[in-house]
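> One predicted model, sequence on top.
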Amino acid sequence: MITLIAAAAENNALGKNNQLLWHLPDDFKRFKALTSGHYIIMGRKTFESFPKPLPNRTHVIISRQPNYHPEGCIVVDSLEKAIAACPKTEEVFVIGGGQIYHQAISIVDKIDITRVHHAFEADTFFPEIDSNEWKLVSEEFHPKDDKHLYDFTFQTFIRK
């Protein structure tokens, strides 16, 4: 199973200048819980936005740079090759960025999204989730609090 996992605003904003637009500790905890022990597929810019590789995950990076080889990571030049590099019997997560999400949404089985209830100025956006293709199977609302500046909802969609 291939799953897109993302946090996106009401206007599908993901980030600006290769940075997240919000800080939601509960979203980070959910991301860690869901992706730990799995292969994660991402673009080079997403990988480079991390201070260091994420622990307990196998990083598959899509890059067109021929000499790009971060230590301990699998580097390929297409989404198809990234998927081929992952085990077929395990859940694999596509974690961004925007271009990779747009390429992958037509072939993935599931979407786990944190919908941040605010609109942001951004330069990277998540693709529209077409209700003709996707069925919402769970959602869990979280109101803003002292650690979270925005209301947000965890949503899971499966392909119809």
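Yep, that arrived.
> rest of the way, CA atoms for contacts and neighbours
Fine.
> how near is the residue nearest the centre of the chain to Leu149?
In the chain, the centroid-proximal residue (CA atoms, centre = their mean) is Ile95; its distance is 2.7 Å. With the distance defined as CA to CA, to the nearest Å, Ile95 ends up 23 Å from Leu149.
> Next: Phe47.
25 Å.
> Between these two, tell me which one has more neighbours.
Using other CA atoms under 10 Å as the criterion, Phe47 and Leu149 rank with Phe47 on top: 21 against 13.
> quick one: the more buried one is in a strand?
No: using DSSP: H, G, I helix; E, B strand; the rest coil, the assignment for Phe47 is helix, not a strand.
> Pasting the second one now:
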Amino acid sequence: MILSMIVAIDQNNGIGKGDDQLAYISADLKRFKALTTGHTILMGRKTFEALPKGALPNRRNVVISRQPGYSAHGAEVVHSIEEAMALCKNDEKVFVIGGGEIYKSFLPVTQELFLTVIKHAFDEATVFFPAIKEEDWSLVQEEGPFVDEKTQLTYFYQNLERR
């Protein structure tokens, strides 16, 4: 199994405000769909509950929740990182899609990062991606900069691999 993370971060590693994303960039959402379709996506309960239509189609949805008896329509529920890793061990690729605590827990065992880096600092950010130590990662690919027509935000994509 290849464990990957996919996330949009601002200049300060901000990823969210409360239970919502900081920005919705159309091309980034399309990239997310293209990369994760056909694979397993792993997320925390709050991230799952923030999905507008519930479980994402054409992907195996796995939700981690500390709540005993929690159920998520269209998703498999586990209660620990160990349980999630055991459940997904035979999957080709697993994408961790958030939120902050889940990213923090899985970063030490992640092999790939798919970042969308937004060239803006959102003052309202309350959820952050853990610090990425440059010495641990190699830049495999970088694309951009791009400007989102709707939000006018400048952003670029970075794909990193653990050294």
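Alright, I've got the coordinates. Remember, predicted model here, so these are calculated numbers, not experimental data.
> Overlay them and tell me the TM-score.
After superposition, the two chains reach a TM-score of 0.95 (TM-score structural alignment, normalised by the length of the first structure), with 160 aligned residues with a CA RMSD of 1.2 Å.
> for the counterpart of Ser138 of the second structure in the first structure, what are its contacts?
Aligning on TM-score structural alignment places Ser138 of the second structure opposite Lys135 in the first structure. The contact partners of Lys135 of the first structure, by CA atoms under 8 Å, 6 or more residues apart in numbering, come to 157-160.
> how about the one helix or strand Lys135 of the first structure maps to: buried residues?
Here Lys135 of the first structure, judged by DSSP states H and E, is contained in strand 134-142. By neighbour count on 16 or more other CA atoms under 10 Å, the buried set for strand 134-142 of the first structure is 134-135.
> Strands along the first structure, start to end?
Using DSSP state E, the strands of the first structure run over 2-9, 13-16, 19-20, 39-43, 58-62, 74-76, 92-94, 110-116, 124-125, 134-142, 152-159.
> Mean deviation, the last one versus the second structure?
Average distance between strand 152-159 of the first structure and its aligned residues in the second structure, after superposition and using mean CA distance after the TM-score superposition for the first structure, equals 0.5 Å.
> which residue numbers in the second structure go with that strand?
Mapping strand 152-159 of the first structure onto the second structure (TM-score structural alignment) gives residues 155-162.
> from the middle of its chain, how far away would that stretch be?
Distance of stretch 155-162 of the second structure from its chain centroid, counting by CA atoms, centre = their mean, to the nearest Å, is 13 Å.
> Quick one: residues in contact with it.
Stretch 155-162 of the second structure is contacted from outside by 110-119, 136-148, using CA under 8 Å, 6+ apart.
> Map the residue nearest to the centre of the first structure across to the second structure for me.
Counting by TM-score structural alignment, Ile95 of the first structure lines up with Ile97 in the second structure.
> how far apart are the strand holding Lys135 of the first structure and its match in the second structure?
Its aligned residues in the second structure lie a mean 1.0 Å from strand 134-142 of the first structure after superposition (mean CA distance after the TM-score superposition for the first structure).
> How about stretch 39-46 of the first structure?
Looks like 0.4 Å for stretch 39-46 of the first structure (mean CA distance after the TM-score superposition for the first structure).
> Need the residues that contact that stretch.
Here stretch 39-46 of the first structure makes contact (CA under 8 Å, 6+ apart) with 18, 57-63, 82-83, 86, 91-97, 99-100.
> Please repeat the previous calculation with a cut-off of 6 Å.
When contacts are defined by CA atoms under 6 Å, 6 or more residues apart in numbering, stretch 39-46 of the first structure is touched by residues 57-63, 92-97.
> Would you mark the buried spots in that stretch?
39-44, 46.
> for stretch 63-74 of the first structure, same thing?
With burial defined by 16+ other CA under 10 Å, the residues of stretch 63-74 of the first structure counted as buried are 63, 74.
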